[in-house]
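> Just to be clear, the model below is a prediction. Sequence and coordinates:
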Amino acid sequence: MIKIRGQARFIIKALENELGFTIFDRTNKKVFLTQAGEQFCHGLKQVNEALLFLIEQCQNFANNYQKQIKISTITDSFTQTAFSN
């Protein structure tokens, strides 16, 4: 468990360094979101919802597009006679 916490702390610190702001306020043994962290998490939720919506739209488009592709053959005896010459 300590190894996992250490790895998580390292990853979070690296993310904070890359982002340029502190996500978590670490006091004693408690961890709280900073104001920037709260805003970041709120924004991530919106991005996630938008991404899920986009994926659903694209899946629906792909399914509808596939359903619209139809290959048929002419089996009517009139059209077979008319086009055989």
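Ah, there it is. Numbering: from 1, shown residues only.
> can we go C-alpha only for contacts and neighbour counts from here?
Noted.
> From the centroid of this structure, which residue is nearest?
Leu51 (4.2 Å; Cα atoms, centre = their mean).
> Work out for me the element that residue sits within.
If you go by DSSP states H and E, Leu51 is part of helix 35-68.
> take the one below as the second:
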Amino acid sequence: MYNLVLTGWMYLTPIVYPETLIPEAYRYWFFHLNPMYYYVKIFRAPIFEGVLPDGDILIVATLISVTTLIIGWLFFSKRSDEFAYHL
């Protein structure tokens, strides 16, 4: 199931195709709600466009990263005693 979800997520993120391939009306749902879109955009900007990524994209990616870190940290702190039993 994990591999299926990751494969689907990869195709919903513009990794192997340009983002202009999706019509403008659907770009919000396909890209802006996908957290990986921002990281791919940050990675592509200096390589393909030769410019630094926009500040708003960097801010969104940073907020997503910090939020994920905090949620993961809280989850791990709460369940750290149980991890030893599952190893």
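On my side now, so go ahead. Because the structure is predicted, anything quoted here is derived from the model rather than measured.
> And the TM-score, once the two are fitted together?
The TM-score (TM-score structural alignment, normalised by the length of structure 1) is 0.40; 51 aligned residues with a Cα RMSD of 3.5 Å.
> before we move on, back to that, distance check, the residue nearest to the centre of structure 1 against Phe32 of structure 1.
Distance of Leu51 of structure 1 to Phe32 of structure 1, given as Cα to Cα, to the nearest Å: 27 Å.
> follow-up on the earlier one: in terms of secondary structure, what does the helix holding Leu51 of structure 1 contact?
Packing partners of helix 35-68 of structure 1 (3 or more Cα pairs under 8 Å, 6 or more residues apart in numbering; DSSP states H and E): none among the helices and strands.
> Could you look up the next helix or strand downstream of that helix?
Per DSSP H and E, helix 35-68 of structure 1 leads on to helix 77-83 as the next helix or strand towards the C-terminus.
> how much distance is there from that following helix to the middle of the chain?
From the chain centre to the centre of helix 77-83 of structure 1 is a distance of 52 Å (Cα atoms, centre = their mean, to the nearest Å).
> on contacts alone, who are the packing partners of that helix?
So helix 77-83 of structure 1, by 3+ Cα pairs under 8 Å, 6+ apart, packs with no helix or strand.
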